[in-house]
Every structure is written in structure tokens, then in C-alpha cells.
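A.B. asks: A structural model of the following input is requested.
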Amino acid sequence: MAATPPVCEFGWPAVDARLPGVDGATHSIFDQAGPKGLVVAFICNHCPYVKAVIARIVRDAVGLKTHGVGFVAISANDADSYPEDSFDNMKRFASQNALPFPYLYDEDQSVAKAYGAACTPDFFGFNKDMKLQYRGRLDASRKEIGPADLRRDLYEAMVMVALFGKGPAEQQPSIGCSIKWKVPPYQV
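C.D. replies: Alright, predicted model coming up:
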């Protein structure tokens, strides 16, 4: 089911956490920040919206690094109900797509809840002070990859953040598959 996250809440402080990565190490979210900012992306392995743009996500993460902006991706989907999103499959997905950034597993979904993540992909762009300046789409692609000349919304916004510390006033929300939340066990 498609979901659309809310608009950017400018100045909202990023939340740090330590999560296991597909590389076998545990990573702090804040340790992934560059000197000019950080993108925290909620993605997963099975979502057609993510699959359509994963090469563009990689391209933009590499490009943003040259502007001093770090990048980290987190999967929070319920792997019991969606086995394609398991940690082992995250490792395969990262390898197949040559992810140049840490891909972390939020098994208890506490980080996704703290961020208010709504869909995959869902992008949070922070300035050097770890204050939210961008919450929007990668570009106008949907379940199918868009034309090569699409405006690079995330990339352009984060270059602006790197230069000026502030994101654009107008932002287009991302759209994607809803986060697959765990259903709590029935309690009497």
C-alpha cells in the first residue's frame, strides 16, 4: 500500500541510535554524518519504489559525499511478515546494489518510530547541526524509474543544506510502500 509522509518539520533534531549493519559492525547513525550534514533514508529490499530508484540513491549518496554530506540507510520492516526484508536479504541487497553507505537493521522498529518514518523510501536530510532541513522525495520516480533528466530533489536540496545550512522552503513528499509495522501480540 502506498504511503506519503508528512512535510518537513524544519529544525527537528535527529535521533541517534546504534544499529547492526550488513557489514557485520554496529554503527551509530550520527557517526555517518559528514561535516555539512546527513541523509537518513528508510528503505527496504522488497519495495518496488526503492527497487526503481536504488541506483539513483547510490548515485546521489556518492555525489553528496563530495559536498560533505553523509548518508545512511535503515530498514525497519517486519521481516517475520515480509521475509524478503530479512537481515540476510539486506546483505544480499546491499551487495547486489553496491551500496556505498551503511545499511542498518532496525529490528525493533524503535528508530523508525522515533523518526516518524512512513514509507520506503523516506528521506530525512539534516544540516551540520543535525537539524531537519529536508523531508522529501528523491525525484519524481514512482514504482518505475523516471526519465534520466528528472530534477534531483534530494540531491539539490542537500547541496543547498551543505552550502547554507537550510533546505528549500518548498518540498515534494516522498511516496512509497508503507513501513511494515510489527503487530503486537494480543494481550489479555
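A.B. asks: okay, CA-based contacts and neighbour counts for the rest of this
C.D. replies: Will do.
A.B. asks: wait, isn't Arg152 in contact with Asp139?
C.D. replies: Yes: counting by C-alpha atoms under 8 Å, Asp139 is a contact partner of Arg152 at 5.2 Å.
A.B. asks: could I get the buried residue list for stretch 115-129?
C.D. replies: Neighbour counts over stretch 115-129 (16 or more other C-alpha atoms under 10 Å) mark Ala117, Ala118, Cys119, Thr120, Pro121, Asp122, Phe123, Phe124, Gly125, Phe126, Asn127, Lys128 as buried.
A.B. asks: secondary structure added to these, as JSON lines?
C.D. replies: Output for the buried residues of stretch 115-129, formatted as JSON lines (DSSP: H, G, I helix; E, B strand; the rest coil):
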{"residue": "Ala117", "secondary structure": "coil"}
{"residue": "Ala118", "secondary structure": "coil"}
{"residue": "Cys119", "secondary structure": "strand"}
{"residue": "Thr120", "secondary structure": "strand"}
{"residue": "Pro121", "secondary structure": "coil"}
{"residue": "Asp122", "secondary structure": "strand"}
{"residue": "Phe123", "secondary structure": "strand"}
{"residue": "Phe124", "secondary structure": "strand"}
{"residue": "Gly125", "secondary structure": "strand"}
{"residue": "Phe126", "secondary structure": "strand"}
{"residue": "Asn127", "secondary structure": "strand"}
{"residue": "Lys128", "secondary structure": "coil"}
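A.B. asks: alongside the first, I'd like the structure of this one:
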Amino acid sequence: MAAIPPVCDFGAPIRDFSLPGTDGKVWTLDDVKGPNGTLVMFICNHCPYVMAVIDRIVRDAKELQALGIGVVAISANDVEAYPQDAPEHMVTLAEKHGFTFPYLYDGSQSVARAYDAVCTPDFFGYNSAGELQYRGRLDASRKEAGPADLRRDLFEAMKQVAETGKGPEEQVASMGCSIKWKDAA
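C.D. replies: Reported below is the predicted structural model:
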């Protein structure tokens, strides 16, 4: 079922984390922060919304990194219910698509909960002070990639954040598969 996150809560603080990556390293927020801001993305391997735009995500992340934006992707899905999202498959996805950013596994789902992540993809764009400035979509694509000339909402917003410290007032929420939460114990 498609999920839509809430609108941007401007100024909400970035949340720290310590999570294992597909490279075998444990990553923290300090490891990924950029001098001009930070983009935290919640994605996964199986979601058709993510798979439709994974190459655009990688393209935009690389271009944002060149602008001084730190980028990280986190998968928090329940891998018992969705084994295709397991860490070993995350490694394959990151290698196949040439991720230039760490891809981390949130097995406890505590980081996803701290961010109030709702869906995949869910994008959180912060300025250099760690204040939320963007919680919107990548572009107007849905389960299928839209035309190549779509406005690059995420890229344009984070470019603005890198340059001014402020995100756009008008934002369109991302849409994707709901995060696959573990059953409460």
C-alpha cells in the first residue's frame, strides 16, 4: 500500500545514528554530514517506487555530494517478512547501481522511528546546522519513472539548502511503499 509522509517540519533536528553499512563499516551521523547539509534517505531493495527511480537517486546524490551535501541511505524494513531487503541483498544493490554514499541497515528500526520515516523512498534534507529543510519527493515519478525531463524536486531543494541554508516553502510529499515494521513483541 502506498504511504505518504507528512509535510516538512522545518527546523526539526537531525537524529544521530550508528548503523552497519554494506561496506562492513559502522557509520555515524558525523561520518556522513556534509559541510553544506545532509540528506538522509530511507529506501529499500524491493519497493517498486524506489526501483523505478534508483538511478535518479544515485545521480542526484552524486551531484549533491559535489555541492557539499552529505548523503546516506538507510533500509529499515523487517527482513524476516521481506528477505529481499536483507543486508546481503543491500550489498548487491549498492554495487549494481554504483552508490557513492553509504547504504546502512537499521535492523532495530530505531533510527527509522527516530526520524518518523513513513515510506520508501522518504527523503530528509538538512542544512549545515542540522535543521530539517526538505521532506519531499525526488520528482513526480511514482511506481514508474516519469519522463527524463521531470523537475528534479529533491536536487533543486537540496541545492537551495546548500546555497542558502533554507529549503523551499512549497514541497510535494514523497510517495512510496510503507516501511515494513516488525510486529511489536
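A.B. asks: helix/strand/coil for the spatially most central residue of structure 2?
C.D. replies: Nearest to the geometric centre of structure 2 sits Met41, at 0.8 Å (C-alpha atoms, centre = their mean). Following three-state DSSP, Met41 of structure 2 is assigned to strand.
A.B. asks: OK, contacts around it?
C.D. replies: Met41 of structure 2 is in contact with Val71, Val72, Ala73, Ile74, Pro121, Asp122, Phe123, Phe124, counting by C-alpha atoms under 8 Å, 6 or more residues apart in numbering.
A.B. asks: distance check, the fifth one against Asp149 of structure 2.
C.D. replies: Which is Pro121 of structure 2. Distance, Pro121 of structure 2 to Asp149 of structure 2, using C-alpha to C-alpha, to the nearest Å: 20 Å.
A.B. asks: measure how the helix or strand encompassing Ile74 of structure 2 sits relative to strand 122-126, angle-wise.
C.D. replies: Secondary structure assignment for Ile74 of structure 2, by DSSP states H and E: strand 69-75. Strand 69-75 of structure 2 runs at 150 degrees relative to strand 122-126, counting by axes from the mean of the first three to the mean of the last three C-alpha atoms, to 10 degrees.
A.B. asks: buried set for strand 69-75 of structure 2?
C.D. replies: Residues of strand 69-75 of structure 2 classed as buried: Ile69, Gly70, Val71, Val72, Ala73, Ile74, Ser75 (neighbour count, 16+ other C-alpha under 10 Å).
A.B. asks: swap in stretch 157-173 of structure 1?
C.D. replies: Buried, per 16+ other C-alpha under 10 Å, within stretch 157-173 of structure 1: Ala157, Met158, Val159, Met160, Val161, Ala162, Gly165, Lys166, Gly167, Gln171, Gln172, Pro173.
A.B. asks: can you show me the helices along structure 2?
C.D. replies: 29-32, 48-66, 87-97, 110-115, 153-164 (DSSP state H).
A.B. asks: mean per-residue distance, the last one versus structure 1.
C.D. replies: With mean C-alpha distance after the TM-score superposition for structure 1, helix 153-164 of structure 2 departs from structure 1 by a mean of 0.4 Å once superposed.
A.B. asks: how far does that helix sit from its chain's centre?
C.D. replies: In terms of C-alpha atoms, centre = their mean, to the nearest Å, the centre of helix 153-164 of structure 2 is found 15 Å from the chain centre.
A.B. asks: tell me what it is packed against?
C.D. replies: For helix 153-164 of structure 2, the elements it packs on are helix 48-66, strand 132-134, judged by 3 or more C-alpha pairs under 8 Å, 6 or more residues apart in numbering; DSSP states H and E.
A.B. asks: what does it contact?
C.D. replies: Applying C-alpha under 8 Å, 6+ apart, the contact partners of helix 153-164 of structure 2 are 36-37, 60, 64, 67-69, 125-128, 133-134, 136-139, 166-168.
A.B. asks: next one: the second one
C.D. replies: For helix 48-66 of structure 2, the surrounding residues in contact (C-alpha under 8 Å, 6+ apart) are 34, 43-45, 70-71, 97-101, 120-121, 138, 141-145, 154-155, 158-159, 175-177.
A.B. asks: quick check: Glu131 of structure 2 touching Ile14?
C.D. replies: Yes: contact criterion C-alpha under 8 Å: Glu131 of structure 2 and Ile14 qualify, at 6.2 Å.
A.B. asks: out of the helices of structure 2, nearest to Asp183 of structure 2?
C.D. replies: helix 110-115 (13.6 Å; C-alpha to C-alpha).
A.B. asks: mean shift between that closest one and structure 1?
C.D. replies: Averaged out, helix 110-115 of structure 2 is 0.2 Å away (mean C-alpha distance after the TM-score superposition for structure 1).
A.B. asks: would you mark the buried spots in that helix?
C.D. replies: Burial within helix 110-115 of structure 2, assessed by neighbour count using 16+ other C-alpha under 10 Å, is assigned to Val111, Ala112, Tyr115.
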